[in-house]
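*Asks:* Provide a 3D model corresponding to the input given below.
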Amino acid sequence: MADLNGKFFWYELMTSDPQGALAFYGDVVGWTSQPFGGGQVEEPYHVVSGSAGGMGGVMAITPQMAECGMRPWWGGYIGSADVDADAARLEAAGGKVMRAPEDIPGVGRFAVMNDPGGATFMLLKGNSPEGMEPAPPMAQGHVGWHELYSGDFDRDLGFYTGQFGWSRGEAMDMGPMGSYQLVSQTGGTDFQSMTGGIMPRPKEVPVPLWLFYFVVGDIDAAAGRVSAGGGQVLNGPMEVPGGGWIVQATDPQGAMFALVGMRSAAA
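*Replies:* Modelled structure (predicted):
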């Protein structure tokens, strides 16, 4: 069984239109979905699956959440062996507890955190002793890259590497945009081990956030499906080191997401 402590392993979309979002991502990324617990509630939690199984969920923003200012967004869960202890430890290291640890019946215990720069992530310890196995690298429909638009680059980099044990790879100079620091959640330092990057928040991004890159086949075809489905391509397709291509976009409800894939020889 894989050790998921300190690693992103589950991804969740909070949205104003779950059915619309499921149709959009089903077309763009190729997910299948099913209601959790049989769909016996008015607004069920929908589990979405890529080629290697379940990878996340989609749920509705309630009227109460909307009144508090929540807008559609993607969040990520980091595995925790002890959510209460980790929340306290991370707060002492400069993070902030946004929602105190509590139980999700039948699922596990979670907490909502902000890193020192203000980006949100969640901690989760599942109830199942078997846990779940991570998808193979670059599995279709799963997250192939994690990117932090940091509100405080130096503090955030030290926070994630120091508190979760992530390792640092190459730091790439992006000129006026600052440094793009490659990081690995698996402890390796070579390029193939890298699972994400941390960079200063660009001025075009309104708040610090984690951006998740979903793996697709043909990046140009996927970008076309984004536009055809009512989403907006913000950037790309753009080539990145290693031969892949990326697109950054928003879905029809306004949540920001990204895609990573290859470009066909005919493109």
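
*Asks:* all contacts plus neighbour counts: C-alpha atoms, from now on.
*Replies:* Fine.

*Asks:* closest to the centroid, which residue in this protein?
*Replies:* Computing the C-alpha centroid of the chain and ranking residues by C-alpha atoms, centre = their mean puts F212 first, at 3.9 Å.

*Asks:* how about it: what's its closest non-neighbour residue?
*Replies:* Using C-alpha to C-alpha, 6 or more residues apart in numbering and skipping the chain neighbours, the partner closest in space to F212 is H146 (5.0 Å).

*Asks:* hmm, who's touching the host helix or strand of Q248?
*Replies:* If you go by DSSP states H and E, Q248 is part of strand 245-250. Applying C-alpha atoms under 8 Å, 6 or more residues apart in numbering, the external contacts of strand 245-250 come out as 219, 223, 226, 231-240, 256-263.

*Asks:* same question, stretch 34-51
*Replies:* With contact meaning C-alpha under 8 Å, 6+ apart, stretch 34-51 is reached by 30-33, 54-60, 139-142.

*Asks:* cool, stretch 150-157 as well?
*Replies:* Taking C-alpha under 8 Å, 6+ apart as the criterion, the residues outside stretch 150-157 that touch it are 115-119, 198-201, 207-209.

*Asks:* and for stretch 8-22?
*Replies:* Stretch 8-22 is contacted by residues 33, 55-61, 71-79, 134, 251-253, 255 when judged by C-alpha under 8 Å, 6+ apart.

*Asks:* one more to line up against the first:
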Amino acid sequence: MADKPMPTGFGTFCWSQLNASDAAACEPFYLSLFGWSADHKDLGGLPMTLFKRGADEMGTLMQIPPMASGTPRSHWMGYVWVQDLDATFARAKELGAAPFVPPTTVPEAGRFAVIGDPGGAVLGLFEEAPRPGPSRPMPTGHGAFCWYELTTREVAASIAFYTQLFGWTTREWPMDFGIYTLFLRGEEAVAGLMPMAGPEWEGIPNHWMPYVGVNDVDERFAAVPGLGGTGCVPPTDIPEVGRFAVIADPTGGVISLMRGLD
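*Replies:* The predicted structure follows:
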């Protein structure tokens, strides 16, 4: 598959985390599906699983704490790297974001916050702790996150929000279903926006969708049921881009598989 890395730097996606209703059920699913390994850590008294591919750190898995109203369904959340978390969080609120988690310190890693955009899609913000040496590029290839996509009914409001919050610009990309919007940082595409229109989206909330690169979309999609997951969208070609599919893990966490054109 094409090994073009995701852009890095402020205003780009830098991390993905699965918040799980049952972390113990999710872990073996993803290890088998992507060939990841698990490194179990303690985060200030909270257990955390670091997904790894060799020495590369791919993402994290956290158990959702019990809630009186019931435990939410598992969900993947992407984080955008920001230079000043406090200023970005305050600006997000000014632009109409819901402040779900205020700026919070993660020992030895940095600080994070969680917001809901004007359409309700949840997004993490991350400010990295100072570290020596240059930052490493994002991992590429099988098992690496390769794209992030906002799927929303609030197209105009979302474009206004993200362009003002992160300084992104946009480019329209005509497709069979209508207009797909690319979010750009300079000349680099950092994310996309898929409009939710039609009965097939009924009951699905606005959300950010992460994509993981795989060597063979069809083969990995076929493996999902045997691992306890569910196929949501079968392997489908995207002209000039590649092939993708959408799956759900055993607890309902949804993620996309992707193989780009070589």
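
*Asks:* any idea what the TM-score comes out to?
*Replies:* In this superposition the chains share a TM-score of 0.86, using TM-score structural alignment, normalised by the length of structure 2; 252 aligned residues with a C-alpha RMSD of 2.6 Å.

*Asks:* if we can go back for a sec, so which strand or helix has the equivalent of the residue nearest to the centre of structure 1 over in structure 2?
*Replies:* Alignment note (TM-score structural alignment): F212 of structure 1 maps to P210 of structure 2. With elements delineated by DSSP H and E, P210 of structure 2 resides in strand 207-213, which encompasses its position.

*Asks:* and that strand, what does it pack against?
*Replies:* Using 3 or more C-alpha pairs under 8 Å, 6 or more residues apart in numbering; DSSP states H and E as the contact test, the elements touching strand 207-213 of structure 2 are strand 75-81, strand 122-128, strand 145-152, strand 254-260.

*Asks:* of the ones you listed, which is nearest W168 of structure 2?
*Replies:* Counting by C-alpha to C-alpha, W168 of structure 2 lies closest to strand 75-81 out of these; the figure is 12.0 Å.

*Asks:* residues contacting the closest one, please?
*Replies:* 9-20, 122-128, 148, 208-210, 252-255.

*Asks:* repeat the analysis, applying 7 Å as the threshold.
*Replies:* Counting contacts by C-alpha atoms under 7 Å, 6 or more residues apart in numbering, the residues outside strand 75-81 of structure 2 that touch it are 9-20, 123-127, 253-254.

*Asks:* all helices of the stretch 101-250 of structure 1, in order?
*Replies:* 153-164, 219-228 (DSSP state H, counting those that start in this stretch).

*Asks:* in structure 2, what stretch matches the first one?
*Replies:* Going back to what we said before, that points to helix 153-164 of structure 1. Counting by TM-score structural alignment, helix 153-164 of structure 1 corresponds to 155-166 in structure 2.

*Asks:* so how far is the matching stretch off the chain centroid?
*Replies:* Going by C-alpha atoms, centre = their mean, to the nearest Å, the spacing between the C-alpha centre of stretch 155-166 of structure 2 and its chain's C-alpha centre is 18 Å.

*Asks:* again with stretch 95-102 of structure 1
*Replies:* Relative to where its chain is centred, stretch 95-102 of structure 1 has its mean C-alpha point 18 Å off (C-alpha atoms, centre = their mean).

*Asks:* in that stretch, what's buried?
*Replies:* Of the residues in stretch 95-102 of structure 1, 95-97, 101 count as buried by neighbour count, 16 or more other C-alpha atoms under 10 Å.

*Asks:* swap in stretch 106-120 of structure 2?
*Replies:* Within stretch 106-120 of structure 2, the residues scored as buried using 16+ other C-alpha under 10 Å are 111-120.

*Asks:* ok, now stretch 153-160 of structure 1?
*Replies:* Of the residues in stretch 153-160 of structure 1, those with enough neighbours to count as buried (16+ other C-alpha under 10 Å) are 153, 155-157, 159-160.

*Asks:* closest one of these to Y25 of structure 1?
*Replies:* Nearest to Y25 of structure 1 among those, with distances taken as C-alpha to C-alpha, is Y160, at 29.2 Å.
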